[in-house]
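Colleague: Okay, predicted coordinates and the sequence, questions at the end:
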Amino acid sequence: MHEVSAAEFRRSIGRYQDPALREAVTVTRHGRESTVLISREEHERLKRRDRHALSLDDFADADIAALEASTPVPESMAFNGEL
């Protein structure tokens, strides 16, 4: 991944657009990563991987009944403290 300061990026944005087509370009502010420039194709690929939360309205009655009838595996008890 290529890294550039925000000041240098502002001065020469065109210089970093072509490299961003091949690999991410990280823009830093005060020495810390703040922004990443990526290609449109990479952005679209990442958007396709987004996960969407579903509500009960998204399930059929049979699906809800199956969820209600299910029992968790014993290993899941370790997460009860998070409830």
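Modeller: That came in fine, so what should we check first?
Colleague: When you work out contacts or count neighbours from here on, use the C-alpha atoms and nothing else.
Modeller: Noted.
Colleague: residue contacts, the residue sitting furthest away from the middle of the chain?
Modeller: Largest separation from the mean C-alpha position in the chain: residue 69, at 32.6 Å (Cα atoms, centre = their mean). Not one residue lies near residue 69 by Cα atoms under 8 Å, 6 or more residues apart in numbering.
Colleague: quick one, strands of the chain?
Modeller: Secondary structure of the chain by DSSP state E: the strands cover 2-5, 25-29, 32-37.
Colleague: ok, second structure coming up, stack it against the first:
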Amino acid sequence: MRTLTELLTITKNGRGRLVLVSAEEFFRLKSRDRRAVQPAELSDAELDLIAKAGMPVECAALDAEMKGYAL
């Protein structure tokens, strides 16, 4: 018997085509979905946090890759 979080892969011609998961696992994964929102839907506090956000130091090298690209 399979556990609630164990996956069952269905294959076609030896290749994985579908994965069957328990409802519990599906809803756990679904709860982690991101949703897109319009800026007007954000609170002033959220907009302030976004405005103050910065790039991690480890990612500074990416700036050089963007030189020459028009935004």
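Modeller: That came through fine. Everything numeric here is computed off the predicted structure, so don't read it as measured data.
Colleague: TM-score for the pair, please.
Modeller: The TM-score (TM-score structural alignment, normalised by the length of structure 2) is 0.59; 66 aligned residues with a Cα RMSD of 2.9 Å.
Colleague: now the strands of structure 1 as TSV including mean neighbour count and distance to residue 60 of structure 1?
Modeller: TSV is the format used below for these (neighbours: other Cα atoms under 10 Å; distance: least, Cα to Cα, whole Å):
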stretch	mean neighbour count	distance to residue 60 of structure 1
strand 2-5	15	48
strand 25-29	19	44
strand 32-37	13	40
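Colleague: Please pull up the equivalent of residue 43 of structure 2 in structure 1.
Modeller: Under the alignment (TM-score structural alignment), residue 43 of structure 2 pairs with residue 60 of structure 1.
Colleague: Its match: neighbour count?
Modeller: Neighbourhood size, residue 60 of structure 1 [other Cα atoms under 10 Å]: 9.
Colleague: ok, now the one 5 residues further on?
Modeller: Residues within reach of residue 65 of structure 1, counting by other Cα under 10 Å, total 11.
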